[in-house]
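>>> 3D model of this:
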Amino acid sequence: MLFRHALALTAVVSCCTVAAGDDGPPEAGPVSLFNGENLDGWHSDVPAADDDPDVKPSFIVRDGMLVSLGSPNGHLITDAKHANYRLDVEYRFAGKPGNCGVLVHASTPRALYKMFPKSIEVQMNHKHAGDFWCIVEDIAVPNMVECRGPKEKWGITEGKARRILNLTDDSEKPLGEWNKMTIECVDDEVKVWVNGDLVNHGHDCTATSGQIAVQAEGAEVEFKKLQLTPIKTLSETP
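Just a heads-up that it's a prediction; the model follows:
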């Protein structure tokens, strides 16, 4: 645990050093991607709705929270594209634990299994928060064989080894409590913290911008925070 916290502290200090240059313009402040009232700024992609426009919604607003009901399976996707940012997410499983995820750098819809948009998924599946799943995009981490398995099985499409394990499975809070997940996307790197622990750090990502999405994938999940803070990179500083 001390090692993980040391990594997290190093990453945070590095980020702040890049962002805090005195010569550049001030960074834009944090913006909530969810207004607490409706789904303005988002659109859903739920394949089951193609043939049944009256299918029940997969995503709703309840008590000021964004709620993924878990089914029908699909995604809620930002209308806008984003690059170089920190995304702070607060979530909990509303009932039984299960599966969900936040997708970054999302683009082509239904690129995998006619369901998942091209993206990098940051896993929220209970007890596996912070795993990466490669969805027709790729990313690398240290100790790739340990985290992804034999190299000959790696891939980004159906039937390939797309999962990249996190650094720890013990960072989540007990069921019913709120978890804090921070996803930092800067250039071709993606870092993930869960409740303060650095749980994954990818580099050489094949995408550096795109939409952000949340999943409906079998379990009801409540979100009370989806806040995006732009990060000014050295390459963007005049």
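
>>> CA only for contacts and neighbour counts going forward, please
OK.

>>> name the element the most centrally placed residue in the chain belongs to?
Residue closest to the average C-alpha location in the chain (CA atoms, centre = their mean): residue 102, at 3.2 Å. According to DSSP states H and E, residue 102 maps onto strand 101-106.

>>> in three-state terms, label the closest residue to residue 168 other than its chain neighbours for me.
Once flanking residues are discounted, residue 168 sits nearest to residue 199: 5.9 Å by CA to CA, 6 or more residues apart in numbering. When classified by DSSP: H, G, I helix; E, B strand; the rest coil, residue 199 comes out as strand.

>>> I have a second one here; can you model it like the first so I can compare?
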Amino acid sequence: MRNFTQFNICFFLLLIICPGWCFAQSPAETLKANGLARQKKATLFNGKNLNGWYTFLNKQGKDKDPDQVFKVENKMIHISGSEFGCITTNEEYRDYDLEVEFKWGEKTHKPRETAARDNGILIHSQGKDGAFSGNWMYSIECQLIEGGSGDFLVVSDGSGKFAITCPVAPEKQNGTYIYQPQGDTATIFKGRINWFARDAGWKDVKDFRGARDVEKPVGEWNKVRVIAMADDIYFYLNGVLVNRAMRVRPTIGRIQIQSEGAEMFVRKVELTHLTRK
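Got it, this is the predicted structure:
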């Protein structure tokens, strides 16, 4: 991958030459460049309970959470991480601007007790609960993991029903594509595409920090914004466009928030419907 200075110069020139090509620097610019209008807002988390969601846990199944892996306290969703699973919206959504605010807690659990804190926001989720590894529906994942928050994952069986296409760097990073706005496109049916500045020396260890991480340290709040319109997805972390996918399939589905061994707090889940102007 080119060095950081070359990357920024190319990115800046691209925006000047092709301002409507949608590699905008901010969510507002992305909405404007695509001619998108924000419409009705839906607050998916009311700060009081998990109305509008159901739980699914590997060992317990649907709507059985005796150990309160997911609970609401102090106007936050507290995810203990003690068992793999997720909360899932009752409704399916398409064409939206999703905002989520989260921070990591201190606790981690087996089998990832010493591994990087790991969760994710899964969108366009369809099919059977637990279809993937007994934990999650097939979906497109906006990854939240120490050092790798910003990655895209296609959580599926590789059959082609779920796919993303991203512009990527000429060379892979440890065998994985890495997002680069001006790169040639690559399509995947399972696996991941790393965010643009994922540290090449990333290790799956607790408290990992990359040299250019956009994610804030443990205990500080992060802001995720996912703009999903038609078959495009823009993934922002703390105001930075960290990844972008096109020709996404499917383009509609439920939203899941994972429990994957790490304690996490969520204080905002808000969705605004989008239409073309």
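
>>> the residue nearest to the centre of structure 1 pairs with which position in structure 2?
Aligned by TM-score structural alignment, residue 102 of structure 1 pairs with residue 121 of structure 2.

>>> how close does its match get to residue 143 of structure 2?
6 Å (CA to CA, to the nearest Å).

>>> kindly report the same for residue 33 of structure 2.
To residue 143 of structure 2, residue 33 of structure 2 is 25 Å away according to CA to CA.

>>> more neighbours, those two?
Set residue 33 of structure 2 next to residue 143 and count neighbours by other CA atoms under 10 Å: residue 143 wins out with 22 against 15.

>>> structure 1: which residue goes with that one?
Here residue 143 of structure 2 is matched to residue 123 in structure 1, going by TM-score structural alignment.

>>> does its match touch residue 102 like I think?
Yes - in this structure, residue 123 of structure 1 is within contact of residue 102 by CA atoms under 8 Å, at 6.6 Å.

>>> burial count for residue 277 of structure 2?
Neighbour tally, residue 277 of structure 2, other CA under 10 Å: 9.

>>> all strands of the stretch 101-250 of structure 2, in order?
Ranges of strands within the stretch 101-250 of structure 2 are 118-126, 138-145, 152-155, 163-168, 177-178, 184-188, 191-194, 222-229, 232-237, 240-249, based on DSSP state E, counting those that start in this stretch.

>>> not counting its own residues, what contacts the first one?
Just to be clear, that refers to strand 118-126 of structure 2. Among residues not part of strand 118-126 of structure 2, those counted as contacts by CA atoms under 8 Å, 6 or more residues apart in numbering are 92-94, 137-146, 250-262.

>>> just the buried ones out of those, please.
Among the contacts of strand 118-126 of structure 2, those classed as buried by 16 or more other CA atoms under 10 Å are 93-94, 137-146, 250-262.

>>> what ranges do the helices span in structure 2?
4-17, 27-33 (DSSP state H).

>>> deepest-packed of the ones you listed, please.
Greatest average neighbour count among the helices of structure 2 goes to helix 27-33 (a mean of 16), per mean count of other CA atoms under 10 Å.

>>> now do it: distance to the chain's middle.
19 Å (CA atoms, centre = their mean, to the nearest Å).

>>> how many residues are close by residue 51 of structure 2?
12.

>>> now residue 41 of structure 1
As a burial measure, residue 41 of structure 1 scores 12 neighbours (other CA under 10 Å).

>>> that one matches what in structure 2?
Match for residue 41 of structure 1 (TM-score structural alignment): residue 52.

>>> residues touching its match, list them.
Neighbouring residues of residue 52 of structure 2 by CA under 8 Å, 6+ apart: 44, 89, 90, 91.

>>> could you find the closest non-adjacent residue to the second one?
Spatially, and ignoring its direct neighbours in sequence, residue 89 of structure 2 is nearest to residue 53 (4.3 Å; CA to CA, 6+ apart).

>>> pretty sure that neighbour is touching residue 86, no?
No - applying CA under 8 Å as the test, residue 53 of structure 2 and residue 86 come out as separate, 9.8 Å apart.

>>> more neighbours: the two, which one.
Neighbour totals were compared for residue 53 of structure 2 and residue 86, and residue 86 leads with 32 against 19 (other CA under 10 Å).

>>> what do we get in structure 1 for the more buried one?
Per TM-score structural alignment, residue 86 of structure 2 is aligned with residue 75.

>>> mind listing what that match touches?
Residue 75 of structure 1 touches 44, 45, 46, 116, 213, 214, 215, 216, counting by CA under 8 Å, 6+ apart.

>>> what about those, which are in strands?
Judged by DSSP state E, strands contain the following of the contacts of residue 75 of structure 1: 44, 45, 213, 214, 215, 216.

>>> go through the residues you listed and name the one nearest residue 109 of structure 1.
When those are compared for distance to residue 109 of structure 1 (CA to CA), residue 45 wins out at 7.9 Å.

>>> now that closest one: how far from residue 219 of structure 1?
Counting by CA to CA, the gap from residue 45 of structure 1 to residue 219 of structure 1 is 17 Å.

>>> what do you get for residue 42 of structure 1?
20 Å.

>>> likewise residue 36 of structure 1?
Note on residue 36 of structure 1: its distance to residue 219 of structure 1, by CA to CA, is 21 Å.

>>> and the longest strand seen in structure 2, which stretch of structure 1?
In structure 2, taking DSSP E as the definition, the longest strand is strand 262-276. Using TM-score structural alignment, strand 262-276 of structure 2 corresponds to residues 219-233 of structure 1.
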